[in-house]
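J.: my questions are about this predicted structure, shown below with the sequence.
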Amino acid sequence: MNEESTVEALTRLGLTTYEARVFVALQRLGTGTASDIAEITAVPRSQVYGAADDLQDRGLLDVQQTRPTVYRPVSPEEAERRLLSQLESVGQEAFGYLEEIRGSADSDDERSEAIWTVQGRANVRDRVVDLIGDADDRIVYGTPRPELLEDEVLAALTEAAETGVDVTVVSDESSVLESVPADGPIRTVPQPADRQPEVSTARILLADGGTLLMSVVSAAVEDDDQETAFWSAGTAFATVLVTLSEELIELDR
């Protein structure tokens, strides 16, 4: 890493470019005046004072009130600790506020029509796991592809079943059903091929009568980016499709 990349890295940690250049210059000098700093860095002397004041406010340098003023930086280790601590604090405040306002401007009509898409196998899997974790009463998970009953999905289904959720895995492929431990809390149901949806469904998740995720693949599933899913929860759209899907699957209630 050279000086320019170090300056860039420091700006990513919250310093301005002038602050970063002044701090790097002081690390070279050990101590120095505004004139000393301006001589070895691309910061005009008139701008050094303001940058140094801001660095002092951040706790990154000490100031000797002499004529001329002399600046001394804290050690790189101390600067790292303080910058990361400040960054963490600012991040917590920002994301805390985002959590507070999340969804506050949505109208009921907007929420009622929420249909989302997810692209890529890993992203689809993660969304499936999240939706399983949100279920309270009933889950049906179906796929004809053994590779789409991933370890993460099976673990989430098992955890849900162990907390009292009614969990069923359906498939027309015995290898999928055999992936589910026979002595575990998950029920398995063989699904005849003629009861499968006629679209090229890769996986389907139904939960609590009002949550649906359905994915398709447009190429070999080994290409992780070729799985695309749509999902919806708590909407009239999802409720209707869940009902139709459960009727198609013909699960014993």
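T.: Great, that's in hand.
J.: only C-alpha atoms from now on, for both contacts and neighbour counts.
T.: Will do.
J.: and E88, how many residues sit next to it?
T.: E88: 12 surrounding residues under other CA atoms under 10 Å.
J.: list the buried residues for stretch 213-220?
T.: Of the residues in stretch 213-220, 213-217 count as buried by neighbour count, 16 or more other CA atoms under 10 Å.
J.: same thing with stretch 83-90?
T.: Buried, per 16+ other CA under 10 Å, within stretch 83-90: L83.
J.: okay, one more to line up with it:
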Amino acid sequence: MDSGTAKGLSEVTEVPRTRVYDAVRILEAKGLVEVQHSSPQQFRAVPLSEATETLRGQYEQRVERLQSALQEMGRIESDNDEAKLQEVWSLSGSDAIENRAEALIADATEEVVLVIGSNAVLTDPLIEQLNSLDSNTDLIVGTGSDSIQNRVKREIPRATAFLSELDWLHSELMPEEDAAVGRLLLVDRSAMLVSSIDPQTGDEQAIFATGLKNGLIVIARRLISQGVVDMDPLEQD
């Protein structure tokens, strides 16, 4: 493997020699550079396979620390039960919203109601998760268009599919500058997520809430029941 001195590296990279030393020390500390203590010192990169394993190990350690910290934070709960009933949170970005929706669906024990306003939210991971739901969990999927409904029937055969009668789900009836409804998810009638998609940028924003008596969830149950035909269980608060 090739090696070089600080002077040689400086000439090749057109980086001042002092900056080369700084960079080499950082890479050495990360286990990515070997140093030969000769005069002048020689530097060389570790083999690619070793560098890959080193970086993977460092990355996994950071993820584990982050996961542990987030779990610890999750244990901190408010003592105000009344406030919990009114909690509403927001999320930005399709990846974060899809992850939260996945987590809510994973906790379902009785019923998942998903109303899809945009074909963009009907991703392969979501389809796979819905198809793998426990057979004892009811799955109801509403759509704002015939094309999405046909896709749901074709790709999620276990779902009870319906074409929603909620006018605000039909994008062709909305002003072009208004955000389109992305998804409206209601799990076990006690956890809700609703998102909108910016028609100009495609950015997705969402709010979510939990609690059987949360006012937002009560409203969501009634809104969904208005868009569902012959789905009496949804009308029960």
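T.: Received, thanks. Keep in mind it's a predicted model, so treat the numbers as computed, not measured.
J.: TM-score for the pair, please.
T.: TM-score for the superposed chains, counting by TM-score structural alignment, normalised by the length of structure 2: 0.64, backed by 200 aligned residues with a CA RMSD of 4.0 Å.
J.: if we can go back for a sec, which among the buried residues of stretch 213-220 of structure 1 gets closest to D53 of structure 1?
T.: L213 (54.6 Å; CA to CA).
J.: circling back to that earlier point, in helices, which of the buried residues of stretch 213-220 of structure 1 fall?
T.: Counting by DSSP state H, no part of those is found in helices.
J.: for these, work out which two are farthest apart.
T.: Distances among those were taken as CA to CA; the most separated pair is L213 and V217, at 13.7 Å.
J.: give me the secondary structure label for A209 of structure 2.
T.: Recorded secondary structure, A209 of structure 2: strand (DSSP: H, G, I helix; E, B strand; the rest coil).
J.: quick check: closest non-adjacent residue to it.
T.: Excluding the flanking residues, the one nearest A209 of structure 2 by CA to CA, 6 or more residues apart in numbering is V88, at 4.8 Å.
J.: tell me who's in contact with the one you found.
T.: 207-210 (CA atoms under 8 Å, 6 or more residues apart in numbering).
J.: next: S35 of structure 1.
T.: Counted by CA under 8 Å, 6+ apart, S35 of structure 1 has contacts R45.
J.: distance check, it against E99 of structure 1.
T.: Distance check for S35 of structure 1 against E99 of structure 1: by CA to CA, to the nearest Å, it reads 46 Å.
J.: which stretches in the stretch 151-253 of structure 1 count as helices?
T.: 151-162, 174-178, 236-249 (DSSP state H, counting those that start in this stretch).
J.: quick check: the second one compared with structure 2, mean distance?
T.: Here helix 174-178 of structure 1, set against structure 2 after superposition, deviates by a mean of 0.8 Å using mean CA distance after the TM-score superposition for structure 1.
J.: what range in structure 2 matches that helix?
T.: Residues 146-150 of structure 2 are matched to helix 174-178 of structure 1 when aligned by TM-score structural alignment.
J.: now do the buried residues in that stretch.
T.: Within stretch 146-150 of structure 2, the residues scored as buried using 16+ other CA under 10 Å are 148-149.
J.: show me what secondary structure element comes after the top helix by length along structure 1.
T.: If you go by DSSP H, structure 1 has its longest helix at helix 76-101. Using DSSP states H and E, the helix or strand that follows helix 76-101 of structure 1 towards the C-terminus is helix 108-112.
J.: for structure 2, identify the residue most remote from the centre.
T.: Largest separation from the mean C-alpha position in structure 2: S39, at 52.8 Å (CA atoms, centre = their mean).
J.: three-state assignment of it?
T.: Note that with three-state DSSP, the state of S39 of structure 2 is coil.
J.: residues touching it, list them.
T.: Under the criterion of CA under 8 Å, 6+ apart, S39 of structure 2 has no neighbours.
J.: over to V7 of structure 1?
T.: Residues in contact with V7 of structure 1 (CA under 8 Å, 6+ apart) are 17, 20-21, 24.
J.: could you check how far it is from D183 of structure 1?
T.: Counting by CA to CA - V7 of structure 1 and D183 of structure 1 are separated by 59 Å.
J.: now do M214 of structure 1
T.: Counting by CA to CA, the gap from M214 of structure 1 to D183 of structure 1 is 28 Å.
J.: please apply the same query to Y97 of structure 1.
T.: For Y97 of structure 1, the distance to D183 of structure 1 - CA to CA - is 46 Å.
J.: of those two, which one has the most company?
T.: Neighbour tally, Y97 of structure 1 and D183, criterion other CA under 10 Å: the higher count belongs to Y97, 11 against 7.
J.: pull the number of nearby residues for V24 of structure 1.
T.: 21.
J.: name the helix or strand for it, please.
T.: Assigned by DSSP H and E, V24 of structure 1 falls in helix 17-29.
J.: report the buried residues of that helix.
T.: Of the residues in helix 17-29 of structure 1, 17-27, 29 count as buried by neighbour count, 16+ other CA under 10 Å.
J.: okay, these in JSON lines with distance to L131 of structure 1 next?
T.: Converted to JSON lines, those look like this (distance: CA to CA, whole Å):
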{"residue": "T17", "distance to L131 of structure 1": "44"}
{"residue": "Y18", "distance to L131 of structure 1": "47"}
{"residue": "E19", "distance to L131 of structure 1": "46"}
{"residue": "A20", "distance to L131 of structure 1": "44"}
{"residue": "R21", "distance to L131 of structure 1": "48"}
{"residue": "V22", "distance to L131 of structure 1": "50"}
{"residue": "F23", "distance to L131 of structure 1": "48"}
{"residue": "V24", "distance to L131 of structure 1": "48"}
{"residue": "A25", "distance to L131 of structure 1": "52"}
{"residue": "L26", "distance to L131 of structure 1": "52"}
{"residue": "Q27", "distance to L131 of structure 1": "51"}
{"residue": "L29", "distance to L131 of structure 1": "56"}
